[in-house]
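Visitor: Sharing a sequence plus its predicted fold:
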Amino acid sequence: MSNLRFFSTEDLVIGATVKLSENAATHATRALRLNAGDLIHLFNGDGFDYACELIVVKKSEVIAKINASQARDTESPLNITLLQGISSGDRMDYSIQKAVELGVKQIQPIATERSVVKLSAERAEKRLEHWQNIVISACEQCGRATIPQVLAPKTLANWLSSNSASSATRILLNPIGAKRLAELDKPSGEIQLLIGAEGGLSQAEINLALSQDFQSVILGPRILRTETAGPTAIATLQSLWGDF
């Protein structure tokens, strides 16, 4: 399978031609220096990869013809929703990127009491678009053909108010947690994994999560940074019960 994968917002049909997006065309021509006749794969989130041949390659326009499609078996058997405390700088981007590579199904940014970043409605909308683009780029790289959704940021209390009754396995990473992941029973449905931002969750947030059936879990004797904790926990879940 070619690693030259590009996301498309178009309906992809065998025999049709597709114009690549401006970003994809720029990457194909300037970074990869592709030419007419080169082979690529397109995906649009429907679970398939579409084998294509480039038929027009210009600086301002790249057009591909779709020759075949193939279902991609790259989705994890685990249904993981990552509740990630919003962190600053590149930390949040890293957390989202690695979570997608590791197989999460959905990402819910959480505005925690200790989040350094405070988002207005306008900034939240722009960050949401940015985070979703991070997801798409990660899917291009790792071979996923189904695209996880990044939901609009919420406080933990607001999220819990609309998700109070749940049969999901709820896991709270806590440096003074009572259990290790290997001690939990194998989940039969959704896994909701809650990670704090820089400085972790406040005691009030921890108490709120515990009151809503989150289990307090520790990842070894060392305290991990927020951008390390999520990928580490997801990789451990995949090793215990998933496809690692």
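Guide: Thanks, I have it. Numbers count the residues shown, from 1 in each chain.
Visitor: contacts, neighbours, all on C-alpha from now
Guide: OK.
Visitor: contacting residues around Ala145?
Guide: Ala145 makes contact with 43-49, 72, 74, 139, according to C-alpha atoms under 8 Å, 6 or more residues apart in numbering.
Visitor: Show me which of the residues you listed is closest to Ala111.
Guide: Nearest to Ala111 among the contacts of Ala145, counting by C-alpha to C-alpha, is Cys139 at 25.0 Å.
Visitor: got the contact list for the nearest residue to Lys154 once chain neighbours are set aside?
Guide: Excluding its sequence neighbours, the residue lying closest to Lys154 (C-alpha to C-alpha, 6 or more residues apart in numbering) is Ile110, at 5.2 Å. The neighbours of Ile110, taking C-alpha under 8 Å, 6+ apart as the test, are 83-86, 153-156.
Visitor: second one coming, line it up with the first:
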Amino acid sequence: MPRLYLSGPLVAGMVDLPPAAVRHARALRLRAGDALVLFDGSGGEWEARLVNPPPAARVEILRHLPVERELSPAVTLAVGMPANERMDWLVEKATELGAAAVQPLMTSRTVLRLEGERAVRRAAHWQAIAQAACEQCGRNRIPAVHAAAGLEAWLASLPPQAGTVARCVLSAPGQGQALSFAAWVGAAAGWSALTVLSGPEGGLSPEETSLAVRAGFVPVSLGPRVLRAETAPLALLGAWAALSTGS
């Protein structure tokens, strides 16, 4: 069923669709009487029907359904930004796989550099990608995509690690001792949140990895193959999502 995001809070009754939702409804070729689902990001979703088709699109919001499709525990991906459009792709797929938040990072080997207004605009762009991905994949809570930050400053901003908050840094093959993914998740009982740190093209430097370890991040390996910067965090997230779904 077609899904549209509307900024909330939503309530039962008649509402005119905002321009972005009108464009989406037009692209979906919705007609008067068509059923659709609305969500505002606060949780759950609303059954609705289209009363007037675009361009004067109006919908009748019928009833709220307390449907949630989130991962538990929540996962934050902190990623050294890959270059070009690959960060767009990473945000889209991370949303589909269930990430609760994405923190773009600038490291010593990061090609893409964002500061000031440019960082704010790019974060808004990525947030829109996450919203569209939620419309497609069925999530009713939109992950937060934060403005880009420097790795060292971000590590320093983290609160003291609680016993139920797990942190891991993805380790490239041959980059020192690291737990296997299976060994790491073996300690998953009771975790309330996960934060996954992954480097850009070329990975994190040894100094950056050491900083992460001192901040409570456990080096974790995904196997003997070298994965791209946008592939590695998604591989771990996908594996975790599969385990969580099966539990």
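Guide: Great, that's in hand. Predicted model only: the values in this text are computed from it and were never measured.
Visitor: After superposing, what score do the chains get?
Guide: Aligned and superposed, the two chains score 0.93 in TM-score terms (TM-score structural alignment, normalised by the length of the first structure); 238 aligned residues with a C-alpha RMSD of 1.4 Å.
Visitor: before we move on, back to that, okay, among the contacts of Ala145 of the first structure, which ones form the most distant pair?
Guide: Pairwise distances across the contacts of Ala145 of the first structure (C-alpha to C-alpha) peak at 14.6 Å, for the pair Asn44 and Thr74.
Visitor: For the two, indicate the residue with more neighbours.
Guide: Asn44 (19 against 14; other C-alpha atoms under 10 Å).
Visitor: Contact partners for the aligned residue in the second structure for the more buried one?
Guide: In the second structure, Asn44 of the first structure lines up with Asp40, judged by TM-score structural alignment. Contact analysis of Asp40 of the second structure by C-alpha under 8 Å, 6+ apart lists 5-10, 140-141.
Visitor: from the residues you listed, which would you call buried?
Guide: When the contacts of Asp40 of the second structure are checked for burial by 16 or more other C-alpha atoms under 10 Å, the buried set is 5, 10, 140-141.
Visitor: Output the residues you listed in CSV; the columns should cover distance to Val51 of the second structure and secondary structure.
Guide: Below are these laid out as CSV (distance: C-alpha to C-alpha, whole Å; DSSP: H, G, I helix; E, B strand; the rest coil):
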residue, distance to Val51 of the second structure, secondary structure
Tyr5, 17, strand
Leu10, 17, coil
Asn140, 23, coil
Arg141, 26, coil
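Visitor: out of the residues you listed, which one sits closest to Pro233 of the second structure?
Guide: Of those, the one sitting nearest to Pro233 of the second structure (C-alpha to C-alpha) turns out to be Arg141, at 20.4 Å.
Visitor: I figured that closest one hits Gly41, correct?
Guide: Yes: the pair Arg141 of the second structure / Gly41 is scored as a contact, 4.4 Å apart, by C-alpha atoms under 8 Å.
Visitor: those helices in the first structure, which residues are they?
Guide: Using DSSP state H, the helices found in the first structure span residues 22-26, 91-101, 121-142, 156-162, 203-211, 226-241.
Visitor: mind checking what Pro160 of the second structure lines up with in the first structure?
Guide: By TM-score structural alignment, Pro160 of the second structure lines up with Ala165.
Visitor: would you list the buried ones among the contacts of Asp40 of the second structure in CSV and tack on distance to Arg29 of the second structure?
Guide: Below are these laid out as CSV (distance: C-alpha to C-alpha, whole Å):
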residue, distance to Arg29 of the second structure
Tyr5, 17
Leu10, 23
Asn140, 23
Arg141, 25
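Visitor: Farthest-apart pair in the residues you listed, please.
Guide: The most widely separated members of those, counting by C-alpha to C-alpha, are Leu10 and Arg141 (13.8 Å).
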